[in-house]
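# sequence isn't available, so here's the structure alone:
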């Protein structure tokens, strides 16, 4: 079952006023829950799914796409994005900041391989405290950040042999330079889907392809996400897309434009029924804005303290289990 091509509430309000952007999300959630194809998925939990959906958001006047119908922990999402930009693939620095987004995957592997049913909190604490333990059990393989800033390159070593370069391709740096030097290019792309390394990743990239576009002095970005957990993951994905676009715009002396999120398999997990029913019963309101408090020397030098969100008054958090 495909997503509807037109979401009437978000595009044609009877009042004639521009509707809150979040109706796009809520209408898509309702459509998937009521009409999505029920499928057996990798996790064994099961989903209701549609194929192909798009949500757009204008970044003008500092606006940011934070959901108002539930609390989104934007600092956690920001710490994850900054971690991606370091190229690090070990959860140790995230755990040290209290960010547990990626802990479940190495924890699951540790429990399976050792038989030790350690708690999540104790596992995270040990990752932080014990460097050797973190090196053995905390690495995720060549996930997002590795591909973004160190895509592997092999060179001829002679005699039919090849060796891997010490430093791979920094796609992020290349795109920043390309935006500055050739803004009209159609090749401003950051790609995470490295086919040769998928099996080495704890989780293949879901938000896989970012394409940037300059028009009228404004920088826009389209994200193609092959797989989206609409109930939990989308809120972070949309925030990070908008934040990355703002950071790139600042570095390139451009105004932020529009972000376009496009999902392939967009789904809700069957055990998220309570989350769905509660969230679609709520009405979006208000608009969060973001100020970047300084301009670092490069896109790799931002810190969590550089970002200040204003006007964010969400409704209460809605919890739901993560499918690993």
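Everything's here; your move. The model shown is predicted, which means the values in this text are computed figures rather than measured ones.
# when you work out contacts or count neighbours from here on, use the C-alpha atoms and nothing else.
Fine.
# can you show me the helices along the protein?
8-11, 22-35, 74-86, 92-96, 104-114, 120-129, 131-137, 144-149, 171-181, 233-251, 273-280 (DSSP state H).
# just give me how far the longest one sits from the chain centre.
Think helix 233-251. 8 Å (CA atoms, centre = their mean, to the nearest Å).
# can you pull out the residues in contact with it?
Contact with helix 233-251 is made by 59, 64-67, 72, 74, 77-78, 81, 176, 207, 218-221, 223, 228, 255-256, 259, 261, 295, 298-299, as judged by CA atoms under 8 Å, 6 or more residues apart in numbering.
# just the ones in strands from those, please.
Members of the contacts of helix 233-251 lying in strands (criterion: DSSP state E): 207, 218-221, 223, 228, 255-256, 259, 261.
# okay, pairing it with this:
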């Protein structure tokens, strides 16, 4: 019997607990870390790698990916979708700038209700979506990396230049958080089924900084959703999602979470079906994602390091 692919993730957790290098990190919380890791997930049968040893809020993850694809950088549109995962950074900036110890709920309510307040305090700087869709070069020309990728997949799928990334050195200091999942590369192969040739598209994502407790389960399922969307747009079959981590770490205040994960046996991954094909990559909505068979263990609460 094949080993459940989620054990790749649990093996990382176990390695970090037992052999991770203790480090003081940017947040001051501290981590146990390792350098270099890889996981591979076969999506060709509709598998959606949403980890099961704790509930992963896959809709929130996919909504964030859809937000990246719009090129937007303000949390107001995320909050309208009830996605609160980026609030910590502008909230921290607002508190430090004003000295006001405003609650997260009140801050988010002001961002939602007041466009002027949102414009001033809700913007994250030139984060992922800006770089993916509107990278500005030295001559002021904008580059839409996603559109270029899709066009290349359609016209030259053997290219070794099918990638996009967000590590814009000249704008890092303007970002609320430099990109963690920073480089996406694509690869197309062929296989024959019943006398018909099919093109298989695989995607590799390099994550320079990988929070194994909270971030990795969230990122891996949204990356799988991205691969499914792009495959549909270029009339290909999803192949493998290959996740690679650089600094892979476990925060010191996530040890209880990690031990609970290791005490649980993975359950079958769910399946994903896109129930509609929009005209472009820009047209997807959360309602287009039909996920069936997701039966995870309960969620585990853990703090986010800012």
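On my side now, so go ahead. Keep in mind that this is a model prediction, so the values were computed, not measured.
# before we move on, the earlier item: can I have the buried ones of the contacts of helix 233-251 of the first structure as a ChimeraX selection?
A single ChimeraX command selects the buried members of the contacts of helix 233-251 of the first structure (16 or more other CA atoms under 10 Å):
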select :59,64,65,66,67,72,77,78,81,176,207,218,219,220,221,223,228,255,256,259,261,299
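# which one of the helices of the first structure lies closest to residue 305 of the first structure?
Taking CA to CA, helix 74-86 is the member of these nearest to residue 305 of the first structure, at 9.7 Å.
# wait, residue 149 of the first structure touches residue 175, no?
No - using CA atoms under 8 Å as the test, residue 149 of the first structure is too far from residue 175 to be in contact (10.8 Å).
# what touches both of those two?
Counting by CA under 8 Å, 6+ apart, nothing touches both residue 149 of the first structure and residue 175.
# from residue 255 of the first structure, how far off is residue 62 of the first structure?
Here residue 62 of the first structure is placed at a distance of 10 Å from residue 255 of the first structure (CA to CA, to the nearest Å).
# so the residue most central in space within the second structure versus residue 182 of the second structure, what's the distance?
Centroid-nearest residue in the second structure: residue 219, 3.2 Å away (criterion: CA atoms, centre = their mean). As judged by CA to CA, residue 219 of the second structure and residue 182 of the second structure stand 11 Å apart.
# what is in contact with the two at once?
By CA under 8 Å, 6+ apart, no residue touches both residue 219 of the second structure and residue 182.
# translate residue 281 of the second structure into the numbering of the first structure.
Residue 281 of the second structure maps onto residue 299 in the first structure, with residues paired by TM-score structural alignment.
# same question, residue 146 of the second structure
Following TM-score structural alignment, the counterpart assigned to residue 146 of the second structure within the first structure is residue 172.
# residues touching its match, list them.
148-149, 190.
# distance of the residue opposite residue 78 of the second structure in the first structure once aligned relative to residue 18 of the first structure?
In the first structure, the residue paired with residue 78 of the second structure according to TM-score structural alignment is residue 94. As for residue 94 of the first structure, its distance to residue 18 of the first structure is 39 Å (criterion: CA to CA).
# more neighbours: which of those two?
The neighbour count for residue 94 of the first structure versus residue 18, taken as other CA atoms under 10 Å, is higher for residue 94 (22 against 10).
# trace residue 54 of the second structure over to the first structure, please.
Using TM-score structural alignment, residue 54 of the second structure sits opposite residue 70 in the first structure.
# with residue 301 of the second structure instead?
Aligning on TM-score structural alignment places residue 301 of the second structure opposite residue 319 in the first structure.
# what does residue 223 of the second structure correspond to in the first structure?
Aligned counterpart of residue 223 of the second structure in the first structure: residue 241 (TM-score structural alignment).
# wait, residue 266 of the second structure
Using TM-score structural alignment, residue 266 of the second structure pairs with residue 284 in the first structure.
# wait, doesn't its match sit right on residue 20?
Yes - counting by CA under 8 Å, residue 284 of the first structure touches residue 20, with 6.8 Å between them.
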